[in-house]
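Quick one: sequence and predicted model below, then my questions.
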Amino acid sequence: MQTQIDPSLAGHPDIASAQTALQRCVHCGFCNAACPTYRLQGDELDGPRGRIYLIKQLLEGQAATASTQHHLDRCLSCRACESACPSGVEYGRLLDAGRAVAAGQLRRPWRQRWLRRALLALLPYPRRLAPLAALARLAKPLLPTVLQAKVPAKPAPETWPPLRHRRRMLMLQGCVQPALAPGINAAAARVLDRLGISVIQGQSGCCGALAHHLDERDAALDAVRRRIDAWWPALQAGAEAIVITASGCGTMVKDYAYLLRDDPDYADKAARVAAAAKDIAEIIQAEDTAKLAATPRKIAFQAPCSLQHGQALAGVVESLLAGLGFELTPVADAGLCCGSAGSYSLLQPELSNRLRQAKLLALQAEQPELIATANIGCLLHLRETGQEPVLHWIELLDGPNR
């Protein structure tokens, strides 16, 4: 796709990658077939190809409109289109550039602004989120039904194994996960302990994904630098990897080298951190799984978009679980998003709920005992209305704890 970038955007940090993405697009439309919102809406502007045209117009100097921003906002950033694209278009980076240009030209309605500010002020900070969740549990009987479903159960106290092995790995604690589901990271640490790997807990905190997807570039990069600073001493001391149990965070951390490529103080560190970042499935896959006895169960696995499209790890968890004796039920349209997509479920509830309904129908079709997933956002989203228990898959390997 030929394009003439507006000279006024020459200094934009993502303009070069956006231009490359536009040049690779051949208008084939394979992306639309893989796009959850296009399949729901049937509107070209709610599919990747239509959004690419909108972004092209923005980058060529056409003024952003509320309609343009509306259609870009409705994108889940699931990147299923990237998996389907035969030309290798990096649509996610193109979308980031388009959203940033639109955000720089338009002032959102006040309700949207305040909701986004509230999300940024609350979700990345476990010490703020945990007390609010506790208060919500107390007030749950007084809340509207739609909000009651969103109140998480009180997490049980978790025990982490001591640092007793020569092999050491860091762990991204995250922000929402330690506040609402701390058992996931603790279970991962116990599983790795059985494999002869000790896990360094580290500080909790956001990887930067939330601010990044809310078009708050500076806040996102500040969070990225904080995570690098927190991990750097342990990496220097010989930690093998950074273990990540939330696949959405994994996609973000693996992109640190790109995000800080022009930062003279952090570019090299960011590249090393990105290379060290590993989804927990990648770690387990490389070890002797014969040490991981598990109770076989009939499960449906919901493969998060960030795992299969963002990190290109489709099928890895499924193979691990099948190898350990679990019966995995077939899931129709397994490549489609569940509708969580970070803050999307709060910003676009109507589309998000429709996607969740379709995903749960597919997951529950063969009557599994439970649903397993690999991302905290998907877990919380599906748990709201799902009939079966929803767990992180690593919890299934946690010996007598599951």
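Everything's here; your move.

C-alpha only now, for contacts and for neighbours.
Noted.

Quick one: the helices in the stretch 151-300 of the chain, in order.
176-180, 183-194, 209-213, 217-236, 247-253, 256-259, 267-276, 280-285 (DSSP state H, counting those that start in this stretch).

what packs against the first one?
For helix 176-180, the packing partners by 3 or more Cα pairs under 8 Å, 6 or more residues apart in numbering; DSSP states H and E come out as helix 126-139.

Same question for the fifth one.
Contact here means 3+ Cα pairs under 8 Å, 6+ apart; on that basis helix 247-253 packs against helix 209-213, strand 277-279.

can we see that at 10 Å?
helix 209-213, helix 217-236, strand 242-244, helix 267-276, strand 277-279, helix 280-285, helix 305, helix 376-385 (3 or more Cα pairs under 10 Å, 6 or more residues apart in numbering; DSSP states H and E).

And the shortest one, by the same measure?
Using 3+ Cα pairs under 10 Å, 6+ apart as the contact criterion, the neighbours of helix 256-259 among helices and strands are helix 217-236, helix 267-276.

contacting residues for the residue nearest the centre of the chain?
In the chain, the residue lying closest to the centroid (Cα atoms, centre = their mean) is Gly248, at 1.9 Å. Taking Cα atoms under 10 Å, 6 or more residues apart in numbering, we find Gly248 in contact with 78, 207, 209-210, 279, 304-307, 310-311, 341-342, 374-378.

ok, structure two:
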Amino acid sequence: MQTHFSSAQRADPAIAEADAILRTCVHCGFCTATCPTYTLLGDERDSPRGRIYLIKDMLESGRPATTEEVEPIDRCLSCLSCMTTCPSGVHYMHLVDHARAHIETTYTRPLADRLIRAVLARVLPHPARFRLALKAAALGRPFAGLFARGPLKPLAAMLRLAPRTVAPAANAARVSPAQGPRRARVALLEGCAQQVLQPGIDVAAIRLLNRLGVEVVRVTDQGCCGALVHHMGRAADAQAFARANVDAFTREMARGGLDAILTTASGCGTTLKDYGHLLGRDPGYARKAATLAAQVRDITEFLATLDFPAQPPRGARVAYHSACSLQHGQKVKAPPLDLLRRAGFEVVEPADPHLCCGSAGTYNMLQSDLAEALLARKVATLEAVKPDIVAAGNIGCLTQIAAGMGVSVVHTVELLDWATGGPRPAALLEHFQAK
């Protein structure tokens, strides 16, 4: 793609990077075939290629963003399916993140939209606040219909997605020792939303890792990875979260050494692995951030390096949903499938496994109509393979898909823990009684 940035514009490292990304695009359109919003809407502006043109014009002009650019970019899920498809290696993730930061600083959103985004940014990344908000949702749920239309529609989606009950916080020990000879020492990212919505996921992960000879360390002062605010264009907030985590994990590396930093939420893992870029222009953090990013592994990516014990058949058919952030963002596709099969499950995938379920962080609240359409399509393909259980590796996907499925939806690591001696996942108690 030909660009026309001035020399003065290219002196800005962020613009220079955007220019380089834009120039790799050859207009082939392969990305349109795998873009969830384009397949739904059929509008070129709602395809990666269309958004790239909009971003190019917006950045080249140097002007504030307009509604014509903001709306299609807001409708982008950042599922990164286009990056898997692109034959030219266009780094769409960094380009759309830059565009969102530009929108955040130059565009004035309607008041209701600004307020809702501010609430999400100030609540979701902070577990204590999020827990209180979920308890308050129980009071607001009867009034959800009042917000079903109009500028406060995201509130209705929030109330719909909020769990009926809030699980008690998990009290993990500072160090959970390996059973038998220690094979590795790892830290587990606690993050933010998952520890409130489903704290049992990390509890299962720790049990499983300990059983396989891995010591798990709880790192103090860690927090949200920054993904939720980053995808809303709040770059400074995302960088602040990243710096706090870099400091926390760097201290732990110096204290006792770490063989890996593990995540059980693939959306977090994609962001952590990109810390070297997110803080790449911060002279005080660039090197430390890159060091941390190199240590990050998805839980299944790490388990695949161990001698995971093969288990007898369990008589359960598992439909595996590959989270976009895992298959497209981290390029981790085979390990979860292989591990589930070794654990004794019959594993199947739905049609179009590359397409998003519609969760995408805050997307299922801010773009609820599109998210519901994507969910309906995903549920239909999952139900078509007639599973007993649905498994996924990201809390957003678990929450989204569970809202539309009639079978249990659980984290991959919970099934692996159960198959190797752990308790039956709580979500299975209601829907599925296996041998």
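Yep, that arrived. Remember, predicted model here, so these are calculated numbers, not experimental data.

List the TM-score for the superposed pair.
Comparison of the two superposed chains (TM-score structural alignment, normalised by the length of structure 1) gives a TM-score of 0.94, and 401 aligned residues with a Cα RMSD of 2.0 Å.

one step back: any chance of the helices of the stretch 151-300 of structure 1 in CSV, plus distance to Ala134 of structure 1?
As requested, these are exported to CSV (distance: least, Cα to Cα, whole Å):
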stretch, distance to Ala134 of structure 1
helix 176-180, 10
helix 183-194, 16
helix 209-213, 22
helix 217-236, 26
helix 247-253, 24
helix 256-259, 33
helix 267-276, 34
helix 280-285, 29
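
Start from the N-terminal end of structure 2 and give the strands.
Per DSSP state E, structure 2 carries strands over the ranges 175-176, 184-188, 214-217, 260-263, 296-298, 317-320, 346-348, 389-392, 408-411.

how about those strands, which one is nearest Lys153 of structure 2?
Closest to Lys153 of structure 2 of these, according to Cα to Cα: strand 408-411, at 26.2 Å.

according to the alignment, that closest one goes to what range in structure 1?
Aligning strand 408-411 of structure 2 against structure 1 (TM-score structural alignment) gives residues 389-392.

buried residues in that stretch?
390-392 (16 or more other Cα atoms under 10 Å).

Any of the contacts of Gly248 of structure 1 buried? List them.
Neighbour-count burial (16+ other Cα under 10 Å) applied to the contacts of Gly248 of structure 1 gives 78, 207, 209-210, 279, 304-307, 310-311, 341-342, 374-378.

What residues does Ser306 of structure 1 make contact with?
Here Ser306 of structure 1 is in contact with 77-80, 246-252, 312-314, 337, 341, 374-375 (criterion: Cα under 10 Å, 6+ apart).

any idea what it aligns with in structure 2?
Counting by TM-score structural alignment, the partner of Ser306 of structure 1 is Ser325.

got it, and Ala211 of structure 1?
So Ala211 of structure 1 corresponds to Val229, using TM-score structural alignment.

Same question for Arg226 of structure 1.
Using TM-score structural alignment, Arg226 of structure 1 pairs with Ala244 in structure 2.

I figured that match hits Gly191, correct?
No. Applying Cα atoms under 10 Å as the test, Ala244 of structure 2 and Gly191 come out as separate, 12.0 Å apart.

Check the contact lists of the two and give me the overlap.
222-225.

So which of these is the closest to Ala290 of structure 2?
Cys225 (14.6 Å).

residues near the closest residue to Lys254 of structure 1 other than its chain neighbours, how many?
Excluding the flanking residues, the one nearest Lys254 of structure 1 by Cα to Cα, 6 or more residues apart in numbering is Ala274, at 4.3 Å. By other Cα atoms under 10 Å, 22 other residues sit near Ala274 of structure 1.

now Ala274 of structure 1: how far from Leu259 of structure 1?
Applying Cα to Cα, to the nearest Å, the value for Ala274 of structure 1 to Leu259 of structure 1 is 10 Å.

which residues are common contacts for those two?
With Cα under 10 Å, 6+ apart, Ala274 of structure 1 and Leu259 have common neighbours 252-253.

Now do the same contact list for the residue nearest to the match of Arg226 of structure 1 when sequence neighbours are not counted.
Closest residue to Ala244 of structure 2 apart from its sequence neighbours, by Cα to Cα, 6+ apart: Gln222 at 6.6 Å. By Cα under 10 Å, 6+ apart, the contact set of Gln222 of structure 2 is 189-192, 241-249.
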